[in-house]
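[1] please work out how this folds:
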Amino acid sequence: MEFFVFCSLLQFLNLQWKSRGFPPGPTPFPIIGSIWWINFRADHGSLKKLAKTYGNICTLWMGHRPVVVLYGFQAVKNGLTNNSEDVSGRLQTFIFNKMADGKGILVSNGLIWKQQRHFGIGTLRKLGMGNKGMERGIQTEARYLVEFFRDKKGEAVDPSFPIVHAVSNVICAVVFGHRFSLEDKTFRQLIEAFNHIVAFGNSYFYYICEVFPWFVEHLPGPTKNVPNSTFDEDNMVQSVFDLFLGGSETTATTLRWALLYMLVYPDIQDKVQKELDAVLSPSHLICYEDRKKLPYTNAVIHEILRFSSIVLITLPREAVKDTTVLGYHVPKGTLIMANVDSALFDPGYWETPHQFNPGHFLDKGGNFVTREAFLAFSAGHRVCLGETIAKMELFIMFCSLLQKFKFTVPEGVKEINTDIIFGSTMKPHPYKLCAVLR
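    Now for the predicted structure:
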């Protein structure tokens, strides 16, 4: 017992010594570090409290590993873009290694990451990203989505799976070469698997697994010694996984929030539809270029991205060499966790950060304007490579739906739940709506 106490004391003192020079933060303890301070969960309240207590750049310890946390627009932007290449690594943790073994795009590093990202971007461009080829695929899925709601003839329906289906089929056409039907059982299993992965990614269990990996190794389950695991076959398979996850889940979640907000703010829905009617004919096939003629609608879509803030924190980055972050010396191997949500709600850069306000993206003349604090797709070397596709999908599908339907709350529903379901992405609670032909 005395030996255990002595070793714990040595570890404690060692942690205090190691923490010198890092940004301030909660006192780290042996084994558990200081992640206990946020209750093993990086959510809105705990990160805001952390920043209020220790400042916009502070340090948490995941076991014996330092994690520098960035909060607020200026800290997030400067922390990810100043010396951007120095902090472009991706953490190689127990869970990430189990999932991807350092391959693919999302959680790879070094030469593998550079080559796979370059190949991924090049392939997407060849297959139509940002041009008419990709646009036609999105328009096709928008048409199927419109047909789904038209067939329901105004009855109350949960839009979640049809939206996921439509958005996912855009990337399916790229990586698999064909689209899936709504009734396809394999496709439904695939979506369910992705949902489980996303839910796990910011859960209590995830952090416990990272802090106590030796415990997880002894749990029963399919995580060990799987010779034919698709995650271990090659970088191509892992890259397909990454593209599917990044190219479907986030956009579909945002579109679900978009329709929910149209129920909550019917006056904004009405303004969007008036602009669509004034600028486009009823038979016009929505294209991405139309955004230049639809400033209010474009502003609404950007406000949906800001206000829903579905990615609370970026996937942690890693310092690939000794560097400086906001004046602090950060040794190689330090993790960088950027709270993107805090930039999107920073009161120093948004007039009414906690209100849904399309005016955030409009000047006094009603023209669309970009905002520097709009970091919905992150920043620096690891900025989302699917940003162009996501914006095209959101614009074309959102406009196609509002061009054809008025979305209303089902009869008898007195209150709309806008709370989030917490996970790797912030999802809305399941809801139903009525799509009434205009």
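[2] going by C-alpha atoms from here, please, whenever you check contacts or count neighbours.
    OK.
[3] quick one, helices of the stretch 101-250 of the chain?
    110-126, 132-152, 160-175, 185-200, 204-211, 213-216, 235-244, 250-264 (DSSP state H, counting those that start in this stretch).
[4] want to put them side by side, so please do this one too:
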Amino acid sequence: MALLLWLGSQLSTCWNNISILGVFLTVFTLVLDFMKRRKKWSHYPPGPTSLPFIGTMLHINFRSPHLSFNQLSKKFGNIFCLQNCWTNVVVLNGYKTVKDALVHRSEDFADRPYFSIYEHVGYGTKSEGIVMARYGHVWKELRKFTLTTLRNFGMGKKPLEERVTEEAAYLCSAIRSEEGHPFDPLLPINNAVCNVICTTIYGERFAYGDEMFKKLQHLLENSISAEVGFLPELLNVVPILLRIPGVPQKVFQGQKKLMDFIDVLINKHRETWNPAYTRDFTDVFLKEMEKGKGAEEEGFNHNNLRLVTSDLFVAGSETTSITLRWALLYMLLYPEIQSKVQAEIDKVLGRERSPTMEDQVSMPYTNAVIHEVQRCGDIVPTGLRHMTLRDTEIQGFFIPKGTTIITNLSSVLKDETMWEKPNQFYPEHFLDVNGRFVKREAFMPFSAGRRICLGEQLARMELFIFFTTLLQKFTFVLPENQPRPREDGYFAFTCAPYPYQVRAVPR
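    A predicted model of the protein is given here:
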């Protein structure tokens, strides 16, 4: 009996010690969380209530974050703060705010936050490509090299324009082969746009219907969609979770498979490389790599070769392809606008002559429609994330160095103070009273400042030539007994239209 009483007392003491330890650890963890999240800055932007550990993450729908940002801006203003666990985030909304940051204080907002999730697809602190690289000497050298090389291969010049025109003819042939039957335009449009950038980077194009291209397109879609949602956001701000066995491989397998595919293209390319003969962008990069240690310190190494070319491939194909799919969708939904575009095409080009970029000046309505597609389609609604390079101030709010910045481009393209009908498809946004094309300050689909999209010229060329050629050769109509397609899109970093069917009637 005495033994039982003694054992009971020992267990009670042990339980009390465990309880005390549990309380201590809980208090310690809460205090640590508070210290990590405590804001010690005056004039810091307001924001929603931050909860322990998860911060404000429950306030955001990561499947449509731009809509959440729009709602929060109504309550907290155009500049408000969030907290993703212990990561400080500031969201900028509206044309004047975004312009103030990206244009007037361009260097202050020129950095990129570090994304730990990208380590698992080859991104690191030293080799980061162009798009997600930290702001500094290596990034400047790589961006300068990339722009110069792309220009040498014809970006903004006749040689590349001729390549786009040739690919537009291939696209029309593929659509003509549908013989007026309903089809989903996704694959042929993706194929056409992808071929333009692939011939520039890798020196080859994919035939329409090519199985390797279908695989590549599938990998690209999976890679982009895998980065969207609560879980990827959580893993990025709490990187210790990435050390759990199997988590990176399961969550980010799409990105890994895409990079593996890029490696296959590069390795195949290196096997046939001849330093005396320059075929494409990859050849020029390989030639730079051969210059030795000095070139390597400037960022010209194997890892950056795969990352820079993959950056160009993804950026040069996905957004333009989505924009063209929006363009055809709007032509289905607004046939009277399609008719006006075709009337202008017939007047300026006729039915046979291929469009050139010089024709753009003589086709203000077509140009306005393309711009309105970009504005209303809202292709990259939240832009790419920035980070403050130094302590800075914007519209009276203090934003410390190292703060993650989200530029809500959707709020710029649909700013009620800048657009007459922000939520409607209205090409007259880009026309004056005399029908002449006018530029609009709040037109920022390519972002702005030091991190503006380096493929803007190529994208503008592709959009004009592909769109004009398609409407010159076909009238696009809804198949019979098909419901009216949805005019809203779905978010997977980019905002794409929901799948739809179309009939292409030869003109």
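[5] where does the TM-score land?
    TM-score of the superposed chains, computed with TM-score structural alignment, normalised by the length of structure 1, equals 0.95; 436 aligned residues with a Cα RMSD of 1.9 Å.
[6] turn the helices of the stretch 101-250 of structure 1 into JSON lines, including mean neighbour count and distance to H64 of structure 1.
    Below are the helices of the stretch 101-250 of structure 1 laid out as JSON lines (neighbours: other Cα atoms under 10 Å; distance: least, Cα to Cα, whole Å):
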{"stretch": "helix 110-126", "mean neighbour count": "15", "distance to H64 of structure 1": "24"}
{"stretch": "helix 132-152", "mean neighbour count": "18", "distance to H64 of structure 1": "46"}
{"stretch": "helix 160-175", "mean neighbour count": "21", "distance to H64 of structure 1": "39"}
{"stretch": "helix 185-200", "mean neighbour count": "14", "distance to H64 of structure 1": "23"}
{"stretch": "helix 204-211", "mean neighbour count": "17", "distance to H64 of structure 1": "9"}
{"stretch": "helix 213-216", "mean neighbour count": "13", "distance to H64 of structure 1": "13"}
{"stretch": "helix 235-244", "mean neighbour count": "20", "distance to H64 of structure 1": "29"}
{"stretch": "helix 250-264", "mean neighbour count": "22", "distance to H64 of structure 1": "32"}
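[7] adding distance to N417 of structure 1, write those helices out as TSV.
    Formatted as TSV, the helices of the stretch 101-250 of structure 1 follow (distance: least, Cα to Cα, whole Å):
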stretch	distance to N417 of structure 1
helix 110-126	37
helix 132-152	22
helix 160-175	15
helix 185-200	19
helix 204-211	24
helix 213-216	36
helix 235-244	29
helix 250-264	9
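[8] K414 of structure 2 pairs with which position in structure 1?
    Under the alignment (TM-score structural alignment), K414 of structure 2 pairs with F345 in structure 1.
[9] residues near the alignment partner in structure 2 of L433 of structure 1, how many?
    Counting by TM-score structural alignment, L433 of structure 1 lines up with V502 in structure 2. Neighbours of V502 of structure 2 under the rule other Cα atoms under 10 Å: 21.
[10] pretty sure V502 of structure 2 contacts E480?
    No. Using Cα atoms under 8 Å, V502 of structure 2 is not in contact with E480; the gap is 9.8 Å.
[11] how far away is the closest residue to P45 of structure 2 other than its chain neighbours from T323 of structure 2?
    Nearest residue to P45 of structure 2 in three dimensions, chain neighbours excluded: F80, at 5.0 Å (Cα to Cα, 6 or more residues apart in numbering). Distance, F80 of structure 2 to T323 of structure 2, by Cα to Cα, to the nearest Å: 30 Å.
[12] and if you look at Y44 of structure 2?
    From Y44 of structure 2 to T323 of structure 2 the distance is 37 Å (Cα to Cα).
[13] any idea how far G423 of structure 1 is from the residue nearest the centre of structure 1?
    For structure 1, the residue nearest the mean C-alpha position is V311 (3.5 Å; Cα atoms, centre = their mean). Distance check for V311 of structure 1 against G423 of structure 1: by Cα to Cα, it reads 9 Å.
[14] and for L111 of structure 1?
    30 Å.
[15] ok but the residue nearest to the centre of structure 1 is inside a helix, no?
    No. Counting by DSSP: H, G, I helix; E, B strand; the rest coil, V311 of structure 1 falls outside a helix, being coil.
[16] can you tell me the closest non-neighbouring residue to the residue mapped onto L478 of structure 2 from structure 1?
    By TM-score structural alignment, L478 of structure 2 lines up with V409 in structure 1. Nearest non-adjacent residue to V409 of structure 1, counting by Cα to Cα, 6+ apart: L433, 5.2 Å away.
[17] and if you look at R134 of structure 2?
    Leaving aside its chain neighbours, R134 of structure 2 sits nearest to R112 (5.1 Å; criterion: Cα to Cα, 6+ apart).
[18] identify the residue of structure 1 aligned to the one you found.
    With TM-score structural alignment as the criterion, the equivalent of R112 of structure 2 in structure 1 is R90.
[19] and N17 of structure 2, by the same measure?
    Using TM-score structural alignment, N17 of structure 2 pairs with nothing in structure 1.
[20] got a list of what N17 of structure 2 touches?
    Going by Cα atoms under 8 Å, 6 or more residues apart in numbering, N17 of structure 2 touches no other residue.
[21] just F313 of structure 2 next, same as before
    Here F313 of structure 2 is in contact with 194, 197-198, 201 (Cα under 8 Å, 6+ apart).
[22] now distance to G180 of structure 2 too, for those, in CSV please.
    Formatted as CSV, the contacts of F313 of structure 2 follow (distance: Cα to Cα, whole Å):
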residue, distance to G180 of structure 2
C194, 24
I197, 29
C198, 29
I201, 34
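[23] just the strands in the stretch 201-350 of structure 1 please.
    Remark: strands assigned in the stretch 201-350 of structure 1 by DSSP state E, counting those that start in this stretch are 317-318, 323-325, 328-330, 335-339.
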